[in-house]
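J.: Sequence first, then the predicted structure, then my questions.
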Amino acid sequence: MGTSAHTVKAFDQDLDQLRASIAQMGGLAEAAISESMRALMQRDTEAANRVIEGDKKIDALEAEVERNAVQLIALRAPMADDLREVVAALKIAGVVERIGDYAKNIAKRVHVIEHTTNLEPLSLLPEMARIVGEMVNNVLDAFAARDADKAVLVCERDRSVDDFYNSIFRTLLTFMMENSHNITAATHLLFIAKNLERMGDHATNVAEMVYFAATGEHMPERTKGDSPTDVHTDG
């Protein structure tokens, strides 16, 4: 009995460490979103460089979570609910790392549009980024609390992010048609908007994982808003 209790306590401590690492990753990713957007709005290339450099920390934490999760499964052989949570942690770490990559991609574009002015559609991006940052924050809170209801609320907010993207896309298209000199800068803003939209998608993916980890059931299917186009944003 004493050995069993010790094993359970050790497992809980390992799981707490996984949660803490993911929470740290989430905090860094959320900060990267807001900082990349601030750098964009202020054309602050030094701040953009800090975001780009800071992504290495998120990558290192993901590798740490992956090592610890695999070790936890191998040594503790968790069952049922516990196994779902460890697997969810492993997957969530990968998704949060991807969100960090999108923030880094936004920061990289600050250098390209550093001297661009009079870009009216730029004014829509900060609010879109704010919603995405809140989604990331809320979904990781839901994971820490095993709160399925909160995970569902995160998914519902994705509609607002999609609406922002569609609005920005149409505005930028008009902007490019009115003046060909705007095409290059507007294209970069479109990539940035798409990066934010993809972050929202990733936050909803995490929410679905949280829901499954907490309930053992898949979240009821949601209808994704149609985007007017799709843009490759890995560059």
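T.: Received, thanks.

J.: Going by C-alpha atoms from here, please, whenever you check contacts or count neighbours.
T.: OK.

J.: residue boundaries of the helices in this structure?
T.: Listed in chain order, the helices found in the chain under DSSP state H are 2-42, 45-76, 80-110, 125-145, 148-178, 183-215.

J.: putting a second one here so we can go through both:
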Amino acid sequence: MSEFHEHMVKSIDEEQRRLVGELVRMGELAAAQLEAALDVVERRDDKAAARIIEDDEAIDALEHETGHEVMRLALRGPMARDLRELLAALRIASDIERIGDYASNVAKRSMAFNQAPPLPQVRGLAALGAVAGRQLRDVLVAYRDNDADAAQRIRARDAELDMQYTSLFRELLTYMMEDPTSITACTHLLFMAKNIERIGDHVTNIAENIWFRAHGEDALPRRERRDGTSRIA
């Protein structure tokens, strides 16, 4: 290998490591945004919710910057392995941006939810969000460490989130039937819970792209799904 070629390979490797670091930072912002959104639901704090909604623009901007960085690296003629790295980065950036959007949606919905009396099911929403937040932070570590096996385990854990979401969904439907005056507040909680369940789906997407980054098109094991809400009459 010539000295020039060796320098180019080293330079690309360093820039890819920097790209991974930027995506992990972006993911940590999204995780913090989710945690803050869950906190404002519990505290019924409209002003803090408005700040979370504004902060979503920072994640959007980072996704835009990541797209430019990936295109710049792609134009340098990377090898097949590097192309997988860049394609995975683009997909992961998109998933993190959507996670930020869903966290922002929880904050937006909390402002309408606060117009109604408090509901005890807020605890169930907090528990659901805690599971999603842990999975997001764990998948960021797996991406940073290029740990495809850990990513596969996190992907399998989405069934846990689905089960909790289905349980909360059933509980809220029952509560609405028993107390029709709670329908509006419960509907807001249902939308917030669905946003959190969708965050879990995007964590799964990130895990699958970590696998793709390491193994290419090699098939992942079939994933168990336990969201039973579509079967509830």
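T.: Thanks, I have it. Remember, predicted model here, so these are calculated numbers, not experimental data.

J.: related to what we said a few turns ago, Throw the helices of the first structure into CSV and include mean neighbour count, thanks.
T.: Formatted as CSV, the entries for these read as follows, by neighbours: other CA atoms under 10 Å:
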stretch, mean neighbour count
helix 2-42, 18
helix 45-76, 18
helix 80-110, 23
helix 125-145, 21
helix 148-178, 19
helix 183-215, 23
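
J.: among the ones you listed, which is nearest residue 226 of the first structure?
T.: Put simply, out of the helices of the first structure the one that sits nearest residue 226 of the first structure is helix 148-178, at 8.0 Å, with distance taken as CA to CA.

J.: What is the distance between that closest one and the centre of its chain?
T.: Between the centre of helix 148-178 of the first structure and the centre of its host chain there is 15 Å, according to CA atoms, centre = their mean, to the nearest Å.

J.: equivalent range in the second structure for that helix?
T.: Residues 148-178 of the second structure are matched to helix 148-178 of the first structure when aligned by TM-score structural alignment.

J.: Quick check: the residue nearest the centre of the first structure vs residue 212 of the first structure, distance?
T.: Per CA atoms, centre = their mean, the C-alpha nearest to the average position across the first structure is that of residue 99, at 3.5 Å. Noted for residue 99 of the first structure: a distance of 21 Å to residue 212 of the first structure, by CA to CA, to the nearest Å.

J.: need the contact list for the residue lying closest to residue 226 of the first structure once chain neighbours are set aside.
T.: Closest residue in space to residue 226 of the first structure, ignoring its immediate chain neighbours: residue 162 at 8.0 Å, by CA to CA, 6 or more residues apart in numbering. By CA atoms under 8 Å, 6 or more residues apart in numbering, residue 162 of the first structure lies in contact with 197, 225, 226, 227.

J.: One more: residue 21 of the second structure?
T.: Taking CA under 8 Å, 6+ apart, one finds residue 144 in contact with residue 21 of the second structure.
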